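Asks: can't give you the sequence, but here's the structure:
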């Protein structure tokens, strides 16, 4: 059983595959997979050798380099390890060597691009040990955990370095984009050195004229004092989106954190306070109005939330009602404190609560996309039981995960890498 190379002519490779069948289908399938992996190793070896030079002198950055002869090197592929003899070049005076084959093949560390793509994609969703188990169990590919981590960090480094220069195109959308909602939020993750810190997510969501979300761009960033790097990355994405959709209305949507609005006010035409954060404060008013009547609290809260969402001027009317109510000295200390917090919140944000107008224009009024991103981009991967992170490792995972979760970007990244290569040392 196995595979063998029958012939190679130009760009065509002919391989014969032999499989020993069994009365057990599972055993036969495992034999098929093993033979196909062997065929894959033969074909990949031929593909790598095809991309090597013929040994002639080459010129790099104005300097002539000559081959030192063919030297063996092991490469990791989706089908297993292959060892090939390839030309290694060096200047006449010595110094750093160069391998044209590795540049032409887009080798990452010692991995072929497809294997690097597979490994890093899997690591975006699960731990290195989970990836190791999956590769061994489902692909017959035993791989060390340390290698999985190295490859994925290398891919993440390319993503980060190329972020400024590589522009990603949104998927083909049938509907015209009428509005773009921009949000940012934070959630805590556990770092080895500094304990629990706030990591950040940013979302840029495209909506049609009927308020249906068509596409979302995700950005994730590890904890950072001042959030300077994260905000610069988000600004770049906003600038690219505005260049692509100049006719759209840009809407900032977030909770009441002042730092959110300091950023969003600079980049959006409309500002919308998340409806669910606003409505949550009405609970304190309901308790102040009906301290001992739970049913009446619920009824008033339901009516007031409906009023806030559907009626023009509702936020101002509710603010005036709770302000008057707060002047009473009949309430307990706890009720007074909760009511004061609601008054302050509405006083600061009622100009961002014209939900009837927003809904008539089909703007989103909830920051659920951004809050969900905190879970999907960060929590589901970086906050599993027992996980603690070093900054470098967490940054790599977030770079991978944001790219994988943003529709079509993962494939676009690999197409660009395949087309342009990368000039960074890994």
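Replies: Structure's in. What do you need? What you see is a predicted model; the values in this text were computed from it and never measured.
Asks: okay, CA-based contacts and neighbour counts for the rest of this
Replies: Fine.
Asks: Would you mark the buried spots in stretch 14-29?
Replies: 15, 17, 19 (16 or more other CA atoms under 10 Å).
Asks: ok now do the second one, which residues does it touch?
Replies: Contacts were defined as CA atoms under 8 Å, 6 or more residues apart in numbering; by that measure residue 17 touches 1-4, 35-36, 39.
Asks: hold the first one in mind and look at this next one:
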């Protein structure tokens, strides 16, 4: 058997050597069983190896974290004098589990009962005092993917992040609290480093709304509360959240990349639109040839928000279109009324769709046919499909030249924002029984938007980055 000598500093031997020996022993036993052609439980070996690896990882963290501490009667941090007020052991949370670390606590000189600091947390950039930055980043990522219960289960199956669901909830929102107040600055950095693909020919911006279940206080009924009545009654109500997208398209109008945004109902939709406009400005600074297209449904609120940001002075010519499929959606029931039944309406609707795609005068022609049908006030249930189609095509006259957009090879559909409403909000925030408060909902929504936009690692790198304090050890007294 070959002998390999690994030199380990004396200070690290009590920490590193036992875990390293356990790892080697586990591998050696498995190798011998394999060479002897005995029956092996390889799944069990995988578990043992992972446990031994985690033990080595924790030992490494313990040694590295302990080295960040400074135990002195007094010191200055970036020119501010602090005095030591205590020393105790705290568990720092790593992806492989918690590790105990001795640390000294300091308080500003001259302050009584002021906030204490410790150099292990300050220098490591730990979140919420004890969660190491990459650990917090991973836990926040699992939280934006699904509820904390599922995050805990996923971590258990993977054999990493051995923490409770309440920890995932707490740490995930702690990361959100760090990101959300700084998100506009971080978004500027992200878009500043974004490389516009060479094949990009246009950029489309879309805005839409989607319902979110919210938790709101319910007024107590007058009089004496009934027995076992909740002390703080709440209602589960649905409010409208906002989703926005910036999508780059190639010369055929096909999507290349989408940046996604969202905000909760009580948050600032105007700020969301400012982010959309800022991204387009940054892209066109590098690629002035990019055509700009605004794509939405017919809701006046959406257009008012976008028009306030996308002015001709800043962007030059801005193309504006009602989403093609929303227009078709309005025509479909009208075609049924005019043709008489579902089957007979299909050729009529197909002809209208073809006309919209290929003729700039399509809107006027279709509007004429709707008027000429004489069925404007025919009622189906509680609606008047032909009248509603006439109203839609009249109110959006300036945003329906799909043929001109196609001639310029621009996109005509807002499917990216429709999909974003489902993936950003629907799949995560509208689960059975779920309900949200505005602030915590914003944490999850913004972090999820980063993940869906392939910006997670870059954004978290900025969010969790720390500037280590300048440390000078000096004796001082309180």
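Replies: Okay, I see it. Not measured: the values here are computed from a predicted model.
Asks: Generate a ChimeraX selection restricted to the buried subset of the contacts of residue 17 of structure 1.
Replies: Buried members of the contacts of residue 17 of structure 1, defined by 16+ other CA under 10 Å, are picked up in ChimeraX with:
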select :2,3,4,35,36,39
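Asks: what about residue 417 of structure 1, distance to residue 244 of structure 1?
Replies: 23 Å (CA to CA, to the nearest Å).
Asks: out of the two, which sits in the more crowded spot?
Replies: Using other CA atoms under 10 Å, the more surrounded residue of residue 417 of structure 1 and residue 244 is residue 417, with 17 against 12.
Asks: Which residues does stretch 152-162 of structure 2 contact?
Replies: Residues contacting stretch 152-162 of structure 2 (CA under 8 Å, 6+ apart): 50, 94-97, 135, 139, 163-165, 168.
Asks: now, which of those sits nearest residue 255 of structure 2?
Replies: residue 139 (31.0 Å; CA to CA).
Asks: what residue of structure 1 matches up with the closest one?
Replies: Under the alignment (TM-score structural alignment), residue 139 of structure 2 pairs with residue 119 in structure 1.
Asks: Quick check: residue 410 of structure 2 touching residue 248?
Replies: No - at 10.6 Å, residue 410 of structure 2 does not count as touching residue 248 under the criterion of CA atoms under 8 Å.
Asks: which neighbours do these two share?
Replies: Joint contacts of residue 410 of structure 2 and residue 248 (CA under 8 Å, 6+ apart) are residue 202.
Asks: The stretch 51-200 of structure 1: strands as residue ranges?
Replies: 58-60, 63-77, 80-91, 97-98, 179-191, 195-207 (DSSP state E, counting those that start in this stretch).
Asks: and of the contacts of residue 17 of structure 1, the nearest to residue 200 of structure 1?
Replies: residue 36 (43.5 Å).
Asks: element containing the residue most central in space within structure 2?
Replies: By CA atoms, centre = their mean, structure 2 has its centre lying nearest to residue 448, at 1.8 Å. Secondary structure from DSSP states H and E places residue 448 of structure 2 in helix 438-452.
Asks: Quick one: the residues in structure 1 that that helix pairs up with.
Replies: Taking TM-score structural alignment, helix 438-452 of structure 2 hits residues 391-405 over in structure 1.
Asks: The matching stretch vs structure 2, mean deviation?
Replies: After superposition onto structure 2, stretch 391-405 of structure 1 sits on average 1.6 Å from its aligned residues (mean CA distance after the TM-score superposition for structure 1).
Asks: Just checking the distance from that stretch to the centre of its chain.
Replies: Mean-position distance between stretch 391-405 of structure 1 and its chain equals 6 Å (CA atoms, centre = their mean, to the nearest Å).
Asks: Next, the buried residues of that stretch.
Replies: Quick answer for stretch 391-405 of structure 1 (16+ other CA under 10 Å): 391, 394-405.
Asks: Output those in JSON lines; the columns should cover distance to residue 345 of structure 1.
Replies: Formatted as JSON lines, those follow (distance: CA to CA, whole Å):
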{"residue": "391", "distance to residue 345 of structure 1": "35"}
{"residue": "394", "distance to residue 345 of structure 1": "35"}
{"residue": "395", "distance to residue 345 of structure 1": "34"}
{"residue": "396", "distance to residue 345 of structure 1": "37"}
{"residue": "397", "distance to residue 345 of structure 1": "36"}
{"residue": "398", "distance to residue 345 of structure 1": "33"}
{"residue": "399", "distance to residue 345 of structure 1": "35"}
{"residue": "400", "distance to residue 345 of structure 1": "37"}
{"residue": "401", "distance to residue 345 of structure 1": "35"}
{"residue": "402", "distance to residue 345 of structure 1": "32"}
{"residue": "403", "distance to residue 345 of structure 1": "36"}
{"residue": "404", "distance to residue 345 of structure 1": "37"}
{"residue": "405", "distance to residue 345 of structure 1": "34"}
